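Asks: coords below, sequence missing:
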């Protein structure tokens, strides 16, 4: 790192958080083009963080824990984690020459607005704090440099981090069966802890065991599957943000959290907007809830099937 100024950006959260922060990372890069940009994020996200063209180096980090920073104080440190002060202390602890955070006691900066979309929030922080333009639609990341396990699949991702955001498995199975009956190559994805869920969805949909990719793909292989997918059906999860990053058509089911805060952008596609969002909530749900959110429960299989049809995925539109 000697001889080159460094910018450290803190965002050790989940996959969706990483991907919604990409436009802000690009804006930081634009503000300090001669700096080495180091992204402090969780070690499991390293392979995907390395697909972000603005990032030069990944520093392993844990949420709200001090960074193991090996070098001299960076010239710039940016808190893309939260509104503070718990996360502000972490970046301030690096003793940077310049510090960018949202305003909180002892930390000057732009004002935090709780009803602002996650992507636009961080873009505004960088834009106001560093005086550069930040494009909220600059969400793309590189496709992993490996062949995807499957191509042109209809990806059904039934898992979610918390039960409140997990649409019932039998409904995902009904959607998967409808896609398979229409002639699509349906694949059920998920992490290592979601294998049984994925298997149950596949079995209920009448799919072969080979349709289950859950637990059989690395994070980069999953990204490659999404990048090559025909369509993605999922809840409010990191996979939804992968579909956005790779500009693949998607149907995303929201429950406790409003899509106005975390939803995909209305990018144009062949049949209208590239992403379809279903939501019957009022923004008062609990995203960390231990039971199915009532708003998510109100989404029906018929609605999801109809949304897929509006993306050009009706039975008579399968190649």
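Replies: Structure's in. What do you need? Bear in mind that the values here come from a model prediction, so they are computed numbers and not experimental data. Numbers count the residues shown, from 1 in each chain.

Asks: going by C-alpha atoms from here, please, whenever you check contacts or count neighbours.
Replies: Will do.

Asks: same for the helix or strand hosting residue 240, what does it pack against?
Replies: Element membership for residue 240 (DSSP states H and E) is helix 238-245. Where contact means 3 or more C-alpha pairs under 8 Å, 6 or more residues apart in numbering; DSSP states H and E, helix 238-245 is packed against helix 15-20, helix 219-227, strand 231-235, strand 250-253.

Asks: of all the ones you listed, which one is nearest residue 124?
Replies: When these are compared by C-alpha to C-alpha, helix 15-20 sits nearest residue 124, at 12.9 Å.

Asks: check it against this one:
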């Protein structure tokens, strides 16, 4: 049973430096981007190793863009992890193929390990490491760190790889853009009056979705104050929400479903302001330092807020309670502060500056 960590500095205890390393992070875009500081640390600690990421098929492009990874393997689905992809026969074939790879090391970056540790052990690596919950049996893991029940996601993952012997190399996330991404984004936004304000109304978790009527009110108010353009951004999964906003925000441009990951990120760099739920696109914006308002539920900032200072306003509800929401006034106050910086116009007074806006300084 794990009550204490074991296998500290595993990288230096192995009989030889690992040549092939499998990493598991079968989660969504935001969680994947939170691994980039840990991946950077591993790349510096293992400069000659082949680092291969096992993740969701939709994130193949994100893996290809990473300067720290050498390969992508599509996650096949597994009970308790991305179950929508799971097929028993396909999973058995997957594990046979992975065991033939003869990985020297497999690291579980998924989370608490309840489902992810059995999956990672089935890869058949010579050594296996990961998190585990206190009280769980970890006798088959060569290195284990108890899963922390609080703290920022980036720092949790850095804690694990640091425990294994990969020293941190900064906490900033990485989201490389190619020239073609910037050209595609320029074409999509060509001719739109400035300033351009982007909205992302979706999240895979319904509890993290700000009410659409509040997006509408904020967008209409900002358009009256600043003119310019309102654009809707995101993947096809938010097309239903985007259709509602398009019908209720006069003159907005609906680009949902029209951008792959690269052009989407490049489009964010051309915005005067991006307003989003607590979701993957917020992490893309943090990585690219795009002026961003993120609408969190109470406590969400602790795990997923921006760690670096920048043009960011990570907002949480001013009122207490699990069901409390960020108010329209909070969002407008933050927008006025960030747009004043982006446009050079004098800030429109909207009350006291919130604690969250310290990031925007």
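Replies: Done, it's in. What you are looking at is a predicted structure, and each value in this text was computed from that prediction instead of being measured.

Asks: format the helices and strands packed on helix 238-245 of structure 1 as TSV; extra columns: mean neighbour count and distance to residue 120 of structure 1.
Replies: As requested, these are exported to TSV (neighbours: other C-alpha atoms under 10 Å; distance: least, C-alpha to C-alpha, whole Å):
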stretch	mean neighbour count	distance to residue 120 of structure 1
helix 15-20	22	9
helix 219-227	24	23
strand 231-235	25	21
strand 250-253	26	19
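
Asks: mind checking what residue 94 of structure 1 lines up with in structure 2?
Replies: Using TM-score structural alignment, the partner of residue 94 of structure 1 in structure 2 is residue 123.

Asks: is that match in a helix, a strand, or coil?
Replies: Judged by DSSP: H, G, I helix; E, B strand; the rest coil, the three-state class of residue 123 of structure 2 is coil.

Asks: residue contacts, it?
Replies: With contact taken as C-alpha atoms under 8 Å, 6 or more residues apart in numbering, residue 123 of structure 2 is in contact with 95, 98-99, 103, 106.

Asks: residues in structure 2 aligned with the helix holding residue 240 of structure 1?
Replies: So helix 238-245 of structure 1 sits over residues 280-287 in structure 2, by TM-score structural alignment.

Asks: mean shift between the matching stretch and structure 1?
Replies: Compared with structure 1 after the fit, stretch 280-287 of structure 2 shows a mean deviation of 0.7 Å (mean C-alpha distance after the TM-score superposition for structure 1).

Asks: re earlier: and the angle from the helix holding residue 240 of structure 1 to strand 231-235?
Replies: 140 degrees (axes from the mean of the first three to the mean of the last three C-alpha atoms, to 10 degrees).

Asks: and for the corresponding residue of structure 2 for residue 116 of structure 1, the neighbour number?
Replies: Alignment note (TM-score structural alignment): residue 116 of structure 1 maps to residue 151 of structure 2. Neighbour count of residue 151 of structure 2, defined by other C-alpha atoms under 10 Å: 12.

Asks: likewise residue 193 of structure 1?
Replies: Residue 193 of structure 1 - counted by other C-alpha under 10 Å - has 11 other residues nearby.

Asks: returning to what we had before: so the match of residue 116 of structure 1 sits against residue 301, correct?
Replies: No - with contact defined as C-alpha atoms under 8 Å, residue 151 of structure 2 does not count as touching residue 301 (9.9 Å).

Asks: re the thing from before, any chance of the helices and strands packed on helix 238-245 of structure 1 in CSV, with distance to residue 182 of structure 1 too?
Replies: Shown next, in CSV, are those (distance: least, C-alpha to C-alpha, whole Å):
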stretch, distance to residue 182 of structure 1
helix 15-20, 30
helix 219-227, 20
strand 231-235, 13
strand 250-253, 17
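
Asks: of all these, which one is nearest residue 302 of structure 1?
Replies: strand 250-253 (12.6 Å).

Asks: show me what secondary structure element comes after the closest one.
Replies: Immediately after strand 250-253 of structure 1, counting by DSSP H and E, sits helix 259-262.

Asks: who's in contact with the following helix or strand past that following helix?
Replies: Sequence order places strand 268-269 as the next helix or strand after helix 259-262 of structure 1, per DSSP H and E. For strand 268-269 of structure 1, the surrounding residues in contact (C-alpha under 8 Å, 6+ apart) are 249, 274.

Asks: distance from the chain centre to strand 268-269 of structure 1, please.
Replies: 19 Å (C-alpha atoms, centre = their mean, to the nearest Å).

Asks: how deep is the nearest residue in space to the match of residue 116 of structure 1 that is not next to it in sequence tucked in, by neighbour count?
Replies: What sits nearest to residue 151 of structure 2 in space, not counting adjacent residues and going by C-alpha to C-alpha, 6 or more residues apart in numbering, is residue 303, at 5.7 Å. With neighbours defined by other C-alpha under 10 Å, the count for residue 303 of structure 2 comes to 15.

Asks: list the contacts for residue 303 of structure 2?
Replies: With C-alpha under 8 Å, 6+ apart, residue 303 of structure 2 has these contacts: 150-153.

Asks: cutoff 6 Å now
Replies: 151-153 (C-alpha atoms under 6 Å, 6 or more residues apart in numbering).
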